[in-house]
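In: Give me a 3D structure for the following:
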Amino acid sequence: MPAIHYRLRWPDASETVSYSPSLAIQDFLQADQDYAVADFLVRLNDATRIANERVQAKFGFVCSRANDQLADSAARVAAFAHQPDARVRVLGFSPA
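Out: Below is the predicted model:
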């Protein structure tokens, strides 16, 4: 199963490299796109659910790293929830 990294720029200009165990993330997020933080989290939840379904089907368990990544991103989103115009930018994707 091909895994992928994706780089994000958060509303405070910090950048992170995130992990997905499946290319499904590219069905929900596009490079060089900005997403309102709430929309970003919905998309990330959906992508992680699908990725975990694929991992479960192939290996018999979900990807704890993907779940940890989702939890970290959710915490970051919560930090910007009070900013109605806060956006996350997807900088790009690279093979894991």
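
In: From now on I want contacts and neighbour counts done on CA atoms only, so please keep to that.
Out: Fine.

In: for residue 87, what are its contacts?
Out: Applying Cα atoms under 8 Å, 6 or more residues apart in numbering, we find residue 87 in contact with 10, 11, 34, 35, 36, 37.

In: Before we compare anything, build this one as well:
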Amino acid sequence: MPEMTFLIRWPDGAVERCYSPSLVVKEHFSPGENYPVGDFLDRARTALTIASARVEAIYGRPCSLALAQLARIEQGARRFPDPAARVAVEAFED
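Out: Okay, here's the model as predicted:
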């Protein structure tokens, strides 16, 4: 299964490298785009849940790395309660 990382920039300028065990992230984000934190979080939940389910379909258990990445994203998003705050997806790294 192809895996990938993607770089995001939080509203405070912090850059984070995120992991996905599947390329499904490319269906939910576009490099160079920025998203309101809530929308980014919804897209990340969808993409990483699908990615984990794909791993489960092959290996019989969900992907702990994808679920841990989602937990980190959810934790990071809590720092930005302002609905106008935006997260940038800077790049995909296959």
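
In: Keep only the contacts of residue 87 of structure 1 that stay in contact in structure 2.
Out: Of those, the subset whose aligned partners also make contact in structure 2 (criterion: both residues aligned by TM-score structural alignment, their matches' Cα atoms under 8 Å) comprises 10, 11, 34, 35, 36, 37.

In: these two touch, right, the third one and residue 88?
Out: Yep, that's residue 34 of structure 1 we're talking about. Yes. Taking contacts as Cα atoms under 8 Å, residue 34 of structure 1 lies within contact range of residue 88: 5.5 Å.

In: Quick check on these two: which one has the bigger neighbour count.
Out: Set residue 34 of structure 1 next to residue 88 and count neighbours by other Cα atoms under 10 Å: residue 88 wins out with 22 against 19.

In: For residue 42 of structure 2, which three-state class applies?
Out: Following DSSP: H, G, I helix; E, B strand; the rest coil, residue 42 of structure 2 is assigned to helix.

In: coming back round to it: go through the kept ones among the contacts of residue 87 of structure 1 and give me the one with the most neighbours.
Out: Using other Cα under 10 Å as the neighbour definition, these reach their maximum at residue 37, which records 26 neighbours.

In: What residue in structure 2 is paired with that residue?
Out: Structural alignment places residue 37 of structure 1 opposite residue 37 in structure 2 (criterion: TM-score structural alignment).

In: Nice, that's everything, thank you.
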